[in-house]
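Chemist: sequence and predicted structure below; questions after.
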Amino acid sequence: MDQQQSFFDFAAPRLGELLPQNVEFVSFDFETTGLDSFRDRILEIGAVSWRQGKTKETFSSLVRPGIPVPPASTAVHGITDDDLLDAPDEKGALVSFLRFIEGKVAVAHNLPFDYGFLESSVDRLGLSLGDTLFIDTLTLSRRVYPGLPSYALGNLITFLNLFQEDAHRALSDASDCGRLFFRCLDEDKQMLKMTIDELITYSRSRKYKR
């Protein structure tokens, strides 16, 4: 049986009590020019919205960052300067992404990395995150599967036998993050007793702007 379906088959009555009926999660991932959220820039955005554990919509966009793409970065995700010539600029891409996640609960793996880039970009471009809430699947997976040698997203996908394709591209990694999130909920029934705010607190080690 599909893991997402099994989770919601089990949890639907409790979710109906704790969560708004129209709650949506959106898993997202960024590919970037490097690791420094102030100096480097977002190159690609991928996001998947989920309703009742099933994919509802996807968002995918390359981003013209305004700085060259370092060869070391291209070696990871394969994105080159030429790939970005016709991509929207930072502000245009982020405005579209922020509209996509508006009103949803955003989920990322190793949230401090992606959130750091999002926060830095939003502040620099004069945008706003609005009331978006954030959950970190890295923290959740460490709680649900203690003692693993690695909690990298790709390694968790392999460990859990979840299908993965096109690793280190934003949309694929966003999809994997979402499926990991629902698998964690399926494994740890304690989380089914939590409200959204409690689950958010459970999944992170520092406060993120709302």
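Modeler: Ah, there it is. Residues are numbered from 1 along each chain as shown.
Chemist: going forward, measure contacts between C-alpha atoms and count neighbours the same way
Modeler: Noted.
Chemist: separation between the nearest residue to D166 once chain neighbours are set aside and L18?
Modeler: Excluding the flanking residues, the one nearest D166 by Cα to Cα, 6 or more residues apart in numbering is S172, at 6.1 Å. For S172, the distance to L18 equals 30 Å [Cα to Cα, to the nearest Å].
Chemist: quick revisit: elements contacting the helix or strand encompassing the residue nearest to D166?
Modeler: Applying DSSP states H and E as the criterion places S172 in helix 170-187. For helix 170-187, the elements it packs on are helix 3-18, strand 25-32, strand 42-51, strand 54-62, strand 105-108, helix 137-144, helix 153-159, judged by 3 or more Cα pairs under 8 Å, 6 or more residues apart in numbering; DSSP states H and E.
Chemist: related to what we said a few turns ago, neighbours of the residue nearest to D166, how many?
Modeler: Per other Cα atoms under 10 Å, the neighbour tally for S172 reads 19.
Chemist: if I look at it, how far off is M194?
Modeler: To M194, S172 is 28 Å away according to Cα to Cα.
Chemist: excluding residues flanking it in the chain, which one is nearest L133?
Modeler: V105 (5.0 Å).
Chemist: kindly report the same for L171.
Modeler: Using Cα to Cα, 6+ apart and skipping the chain neighbours, the partner closest in space to L171 is G46 (3.9 Å).
Chemist: let's bring in a second one:
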Amino acid sequence: MSYGSKKYRAPNVVFFDLETTGFDRPIRPVQIGAIDSWGANTYNQFVWPRRHVHPKATLTNKFYVSRGTLFRQGEGALDTTDLEDALYSFLDWLSSLGGNVVLVAHKCLDYDAKVLLRNLEEFNIPYEHVILGFSDSLLASRDLYPVAPSHKLSSMLGEVGLPIRESHDALVDADDCRRICRRMAGQRRLKFLDFVFDEKWYHTLDDQWEWTFPGGVVTV
């Protein structure tokens, strides 16, 4: 199986999550969290978004900006990296894993992947040499567990037999996504890579680019 690549190389599956400024564009990450498929390597970076956090987003993720500083409620000021530097840093970390990366997230295709690509394109940061495609655990959960009462990340933890928690921390959510996907694949007796690359919830990089920028017009 080629898993979407013209010349097969073993893909690196990485689970990620973006906590963001929320609802009005440009949507910026305020935290990038990621973990490899074995849970051995992690990335966690708070990001200076160069803008405010939408109040409705703050209600959910607890991040807010005040006087040029990023805060998370209950923690105080956060040590951040500037937006553009953080994007480069994330890609450097993915490259350090060997590149050829498939990024997996919950609601990936309609949110996390779009936010990531819009920001990378805006700052002209090359990523085609690192990212192979994107896979969406939310779409997978809807397909594989159609009678589950809810398919949000915290609910799916319970659905696959893991302790339920709802953190809205990017690294914790990325790891929860990883554990859910491992369980879903195992419970449905699917090979892990077959699960990740299922066409019902996987986009190649080209597919996702077209999904993010319909008509070929780059927007932020």
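Modeler: That came through, no problem. For clarity, every value in this text was computed on a predicted model and none was experimentally measured.
Chemist: count residues in the vicinity of L148 of the first structure, would you?
Modeler: Around L148 of the first structure there are 11 residues (other Cα under 10 Å).
Chemist: and stretch 81-91 of the second structure, what's buried?
Modeler: The neighbour-count check on stretch 81-91 of the second structure (16 or more other Cα atoms under 10 Å) flags T81, L83, E84, A86, L87, Y88, F90, L91 as buried.
Chemist: in a markdown table, list the residues you listed along with distance to V160 of the second structure.
Modeler: Formatted as a markdown table, the buried residues of stretch 81-91 of the second structure follow (distance: Cα to Cα, whole Å):
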| residue | distance to V160 of the second structure |
| --- | --- |
| T81 | 35 |
| L83 | 35 |
| E84 | 37 |
| A86 | 33 |
| L87 | 33 |
| Y88 | 35 |
| F90 | 30 |
| L91 | 31 |
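Chemist: and these as TSV, adding distance to S135 of the second structure and secondary structure?
Modeler: Putting the buried residues of stretch 81-91 of the second structure into TSV (distance: Cα to Cα, whole Å; DSSP: H, G, I helix; E, B strand; the rest coil) gives the following:
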residue	distance to S135 of the second structure	secondary structure
T81	27	strand
L83	24	helix
E84	24	helix
A86	22	helix
L87	20	helix
Y88	22	helix
F90	18	helix
L91	17	helix
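Chemist: and which of those residues is nearest M156 of the second structure?
Modeler: F90 (26.9 Å; Cα to Cα).
Chemist: what's near enough to touch the corresponding residue of the first structure for the closest one?
Modeler: With TM-score structural alignment defining the correspondence, F90 of the second structure maps onto F97 in the first structure. If you count contacts by Cα atoms under 8 Å, 6 or more residues apart in numbering, F97 of the first structure has them with I45, F59.
Chemist: measure F97 of the first structure to I79 of the first structure for me?
Modeler: 19 Å.
Chemist: and A93 of the first structure, by the same measure?
Modeler: 16 Å.
Chemist: who touches the residue nearest to L133 of the first structure in this structure?
Modeler: V23, E24, F25, V26, T132, L133, F134, I135.
Chemist: aligned partner of it in the second structure?
Modeler: So, by TM-score structural alignment, V105 of the first structure is matched to V102.
Chemist: and the gap between its match and F123 of the second structure?
Modeler: 22 Å.
Chemist: on that earlier part again, quick one: which of the buried residues of stretch 81-91 of the second structure is nearest V147 of the second structure?
Modeler: Looking across the buried residues of stretch 81-91 of the second structure and measuring by Cα to Cα, the closest to V147 of the second structure is F90, at 36.3 Å.
Chemist: and the equivalent of S120 of the first structure over in the second structure, which helix or strand is it part of?
Modeler: Aligned by TM-score structural alignment, S120 of the first structure pairs with R118 of the second structure. Secondary structure assigned from DSSP H and E places R118 of the second structure in helix 113-122.
Chemist: give the buried residues for that helix.
Modeler: Residues A113, K114, V115, L116, L117, R118, N119, L120 are the ones in helix 113-122 of the second structure that count as buried (16+ other Cα under 10 Å).
Chemist: tell me the one of the residues you listed nearest A57 of the second structure?
Modeler: Within those, the smallest distance to A57 of the second structure is 14.7 Å, found for V115 (Cα to Cα).
Chemist: just how off-centre is the helix holding R118 of the second structure within its chain?
Modeler: Here helix 113-122 of the second structure is found 11 Å from its chain centre; the criterion is Cα atoms, centre = their mean, to the nearest Å.
Chemist: and the angle for that helix with strand 101-105?
Modeler: 130 degrees (axes from the mean of the first three to the mean of the last three Cα atoms, to 10 degrees).
Chemist: now helix 113-122 of the second structure on the first structure. Mean distance?
Modeler: In the superposition with the first structure, the average deviation recorded for helix 113-122 of the second structure is 0.6 Å (mean Cα distance after the TM-score superposition for the first structure).
Chemist: packing partners for that helix?
Modeler: helix 205-212.
Chemist: what's in contact with the helix it packs on?
Modeler: Under Cα under 8 Å, 6+ apart, the answer for helix 205-212 of the second structure is L109, A113, K114, L117, R118, E128, I131, L132, G133, F134, G216.
Chemist: can you list those residues in a markdown table and add distance to V47 of the second structure?
Modeler: Below are those laid out as a markdown table (distance: Cα to Cα, whole Å):
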| residue | distance to V47 of the second structure |
| --- | --- |
| L109 | 22 |
| A113 | 17 |
| K114 | 17 |
| L117 | 16 |
| R118 | 16 |
| E128 | 22 |
| I131 | 21 |
| L132 | 24 |
| G133 | 24 |
| F134 | 22 |
| G216 | 28 |
